[in-house]
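1. Sequence and predicted model, in that order:
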Amino acid sequence: MQFNPTKQMSFSAQQTEWYEKAKANLSSKRLQKLLFELTDIHSPTGSTREAADYMQRHMELIGLRTKTHDNSAISRSVMGEHRGTGGGASLLLYAPIDTHLDRTKEEEILAGPGQEADLQPHARQIEDWVFGLGASNPKGMIATHVEVATAVLETGIPLKGNLLVGMADGGMPVDIKERHSGMSNGVINLLNRGMYPDFAIIMKPWNWVYHEEPGMAWFKITVKGTMGYAGIPHDVPGFRSSVVPAATVIQALQAWLPEYTKRNTSGVIEPHGWIAGVRGGQIERPAFPSAVTEIFFDVRVNPRTSPADVKAQFANFVEDVKTRHPEITMDWEMYGSVPGGTTDPENWIIQSAKRGWEHIEGRPHGVPDLLAGQTDGAALRRYGVPTARIGWPWPAQGAPVPVAEGLGGMGATYVPDLMPCAEKILYAVIDTLTRDRSELGL
């Protein structure tokens, strides 16, 4: 990606005064208290009503007008608003409110025993650390956004534009069918019900500003055989294992995925993919080899590549495997797809976010690390909302208790890490909402 220097636009003396006063009002202790209390409310995807109700009460206490939208009887999204004096833009600070795990017994095959502090459905606090499901992602983001809004309101800055704070269910990259939630359905519902802003800022891991994010495509391969019986010889006529050929397909797929990533990398997106699991047979019937073995996985979708194009690329892979292994009978389907989203990197909100980043970091922003993480930011952009993603160093280092490997950072937050990000977001809020619409290209 070509590097273009950030467009500089200095604060006026008045804006500088507002910013410094509001920054002084940012409180890590207040942020940590909110984060602990929100993390202590279990809110897996599709079951966020209690957490949303808590956040609605909290936002009303700090002076925001609120409204909610229910996706189901137990799924709720919530938005807060502070209206400016008029003539300005509307800016949404957004984060999902659902966590990626429910911590049911059935999930142990996914998460393992899950004894670590970051995988617990309740909060734990040790000095400046908060642990528990979602303590970093997404609840650390929510607490940071709300702390920024609190500091702005507390300072009494006469905003021209409207400040919105939104948090929705369904933000995790999952599809919980029994709860009708996942794949960004909550944020889309809020956008359709009055939350639509001129600009948006989302907060997600990694200490950069991003103007685009990938989508995702979910595929399932079905390797077919016949049901067998453990008491018969391996060379019995008519029996075809589905499990053993699946191992060949898995190896071919594992070799294809890095090639897919290399072929589809552009902009700041490096769309990775991983095999998520293999399913077949029944643990209660080990004497009967399965007639079907399923392999399922997720690949990320570059905003400049449609899910349909990714589907075509995968179809070519399957045909190649069939040609090289005619003895294998297999079928496949795409069972989930979310397109990526991009914002013009010259758009006001991207440039404003970069100015805030550079103001705090004291150096040019430059080209960020390539990205593969999918968020609701892609949905915001697809819906036409110019959106900047601002992050913080992740995962947090030096946890005083053991955390899970892999995604352990999602439930472990070192609160001081969040404060520079809050200062960057605050900069963009004041930069954007104290100006007339015409200054912002609107």
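-> Thanks, I have it. Residues are numbered from 1 along each chain as shown.
2. contacts, neighbours, all on C-alpha from now
-> Fine.
3. max-length helix in the protein?
-> Counting residues, the longest helix in the chain under DSSP state H turns out to be helix 243-264.
4. who touches that one?
-> Counting by Cα atoms under 8 Å, 6 or more residues apart in numbering, helix 243-264 makes contact with 223, 270-275, 280, 289-290, 292-295, 299, 302, 305, 317, 321, 328, all of which sit outside it.
5. Those in helices, which ones?
-> Counting by DSSP H, the part of those found in helices is Phe317, Val321.
6. quick one: secondary structure of the residue nearest to Val429 when sequence neighbours are not counted?
-> Spatially, and ignoring its direct neighbours in sequence, Val429 is nearest to Leu91 (7.4 Å; Cα to Cα, 6 or more residues apart in numbering). Applying DSSP: H, G, I helix; E, B strand; the rest coil to Leu91 yields a three-state assignment of strand.
7. what's near enough to touch Leu91?
-> Listed by Cα under 8 Å, 6+ apart, the contact partners of Leu91 are Gly161, Asn162, Leu163, Leu164, Pro197, Asp198, Phe199, Ala200, Ile201, Val429, Thr432, Leu433.
8. Closest one of those to Glu423?
-> Sorting the contacts of Leu91 by how near they are to Glu423, with Cα to Cα, puts Val429 at the top with 9.8 Å.
9. which other helices and strands contact the helix or strand hosting the closest one?
-> Assigned by DSSP states H and E, Val429 belongs to helix 418-433. If you count contacts as 3 or more Cα pairs under 8 Å, 6 or more residues apart in numbering; DSSP states H and E, helix 418-433 packs onto helix 13-25, strand 90-96, helix 139-155, strand 162-168, helix 348-361.
10. and here's the other structure:
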Amino acid sequence: MADEALAALRHAADQAIDAATLGDALAALAAQPSPYGRERATAQRVADWAATRWPELTWRVDPLAHTATTPDSANLVGGSDPGDGPELLIYSHLDTSLTGGVDFDAPITGRHTPAPALDLPGPDGDIVSGFGLGVARAAAAAALVGYAAAAEACRAAGRPHRLTLLLAATGTHRHDPDAGPDDGVAPAPTTGGVLHHLRDRPLPAAAIVAKTSPPGILTAEPGAMFLRVRLSSGFHPALFRDTATPPGGLLTHLGVIIEALEEFRRVHLARRADPDAQVGAELGIGAVRAGQPGKPDLLPGAVDLHLYLTTVPGDDPAQITDALRATLVRRLRDTPLAGCGLAVAAHPVHPSAATAPDAPICRHAQDAWLAAHGRPAAALRGWTGSTDGVVLRGRGVPTVRLGPPALPPDPADPRRERYALPELVRFARLYAEIALRHQQASTG
């Protein structure tokens, strides 16, 4: 009887998910920029559309506290009639890695033109393209539609259920480059859309993170931290560069510090290499700041290099920071940079975390994957992407991450990310299937 009930719910949910609804969800999510800390307008637009499309469900815009980094920020929370069973949270986020604004994006993209608009396919097409789909509008649209279909199927059948959708603010990693001490470890952040949602409410029994992912199911994710390396020297006009410390100025010897950082990366990753681990470490130099562009006749007295590092189980941010500092001291000792000041600051975001592969939510995800793809999910190894899934796992919430695969971006403009609309439909149905399996196992 349970199998028959699940089959009936699945059929109802599948019938409610189609390409047109996915396209409408994407259009609502992509109608305007949704940068980190300024997601409220998009949250309201999506809530208004969803309330018209699914009026029986509840849609709430939940503002975050107003701060310098979140001046107009809000979560979108979808709710269905609560039952007495364990709650399942379906999570994605509203903000995009790039902002859609030229001032912030151009140093990263190398382009000074407006972000490309959403392009939905015509009657004979199945490719959707546009800005911000990879992080995270494509998966968020699939999560939204899949959640609503599952909740509506349960409601119409009179089945008790506790399903919640969270499209969170501030779901991408950001760091204030001027924050924290010149040396030592800064405390972990205490704000953010998912933490705001979890505060002062019971934890969900399980969670799904909907993000573009490798072709499988992630039950673990690495942590993340920011590192800042600062070299400093005295004030020197370019006119007297030969008498500067170091001779020629700091930027003349930038290659020395970059080579030292690359050596640290090679050793750091080699020590963490584990071909059997689902997660892996990575380190990248993402930004260099020095001098004043409008005053290049003055040599910079400080150069900051900003790094992003993903961490694996057992990593200690303080130990990583000490090891990096020791490598730099050793590598710079016999170079022109030896007489310069050196400071290394670490800013942990969150540690890595994992869910037991035999947890019920993992079994539901595996069963749903098999039903959707006709084959078991492939084993994943060495994944280096970190999301708020680690925040949920760190608070004891069993969590899986899975999402639609991206197609290669438009070669004419890589900001135009591309997805197969049938795959978004497939993943919306997959999210609904996991939710229905959770509901069925929880309530019988």
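-> Done, it's in. No experiment lies behind these values; they were computed from the predicted model shown.
11. hmm, back to that, can you check which part of the second structure the helix holding Val429 of the first structure sits on?
-> Taking TM-score structural alignment as the measure, the second structure aligns residues 424-439 with helix 418-433 of the first structure.
12. how much does that stretch stray from the first structure?
-> Once the two are superposed, stretch 424-439 of the second structure sits an average of 1.5 Å from its aligned residues in the first structure (mean Cα distance after the TM-score superposition for the first structure).
13. List of residues touching that stretch?
-> 6, 9-10, 13-14, 17-19, 22, 85, 88, 138-139, 142-147, 149-150, 160-163, 208, 360-361, 364-365, 368-369, 372, 403-404.
14. same question, stretch 47-64 of the second structure
-> Stretch 47-64 of the second structure is contacted from outside by 28, 40, 43-44, 70, 72-81, 148, 151-152, 192-193, 196, using Cα under 8 Å, 6+ apart.
15. try 7 Å this time
-> By Cα atoms under 7 Å, 6 or more residues apart in numbering, the surrounding residues in contact with stretch 47-64 of the second structure are Ala43, Gln44, Ser73, Ala74, Asn75, Leu76, Val77, Gly78, Gly79, Ser80, His196.
16. buried sites along it?
-> Within stretch 47-64 of the second structure, the residues that count as buried by 16 or more other Cα atoms under 10 Å are Ala47, Asp48, Trp49, Ala50, Ala51, Leu57, Trp59, Arg60, Val61, Asp62, Pro63, Leu64.
17. Now the fourth one: which helix or strand?
-> Remark: Ala50 of the second structure resides in helix 40-53, with elements defined by DSSP H and E.
18. helix or strand right after that helix?
-> With DSSP H and E, the next secondary element past helix 40-53 of the second structure is strand 58-63.
19. How far away from the center of its chain is that following strand?
-> In terms of Cα atoms, centre = their mean, to the nearest Å, the centre of strand 58-63 of the second structure is set 21 Å apart from its chain centre.
20. Find me the equivalent region of the helix or strand just after it in the first structure.
-> Beyond strand 58-63 of the second structure on the C-terminal side, the first helix or strand identified by DSSP H and E is strand 74-79. Under TM-score structural alignment, the counterpart of strand 74-79 of the second structure in the first structure spans residues 76-81.
21. Next, the mean deviation of the matching stretch compared to the second structure.
-> Superposing on the second structure and averaging over aligned pairs (mean Cα distance after the TM-score superposition for the first structure), stretch 76-81 of the first structure comes out at 1.2 Å.
22. neighbouring contacts of that stretch?
-> Among residues not part of stretch 76-81 of the first structure, those counted as contacts by Cα under 7 Å, 6+ apart are 48-49, 52, 56, 59, 64-70, 162-169, 186.
23. for stretch 194-207 of the second structure, same thing?
-> So stretch 194-207 of the second structure is in contact with Leu64, Pro86, Glu87, Leu88, Leu89, Ile90, Ala168, Ile361, Val397, Pro398, Thr399, Val400, going by Cα under 7 Å, 6+ apart.
24. No further questions, thank you.
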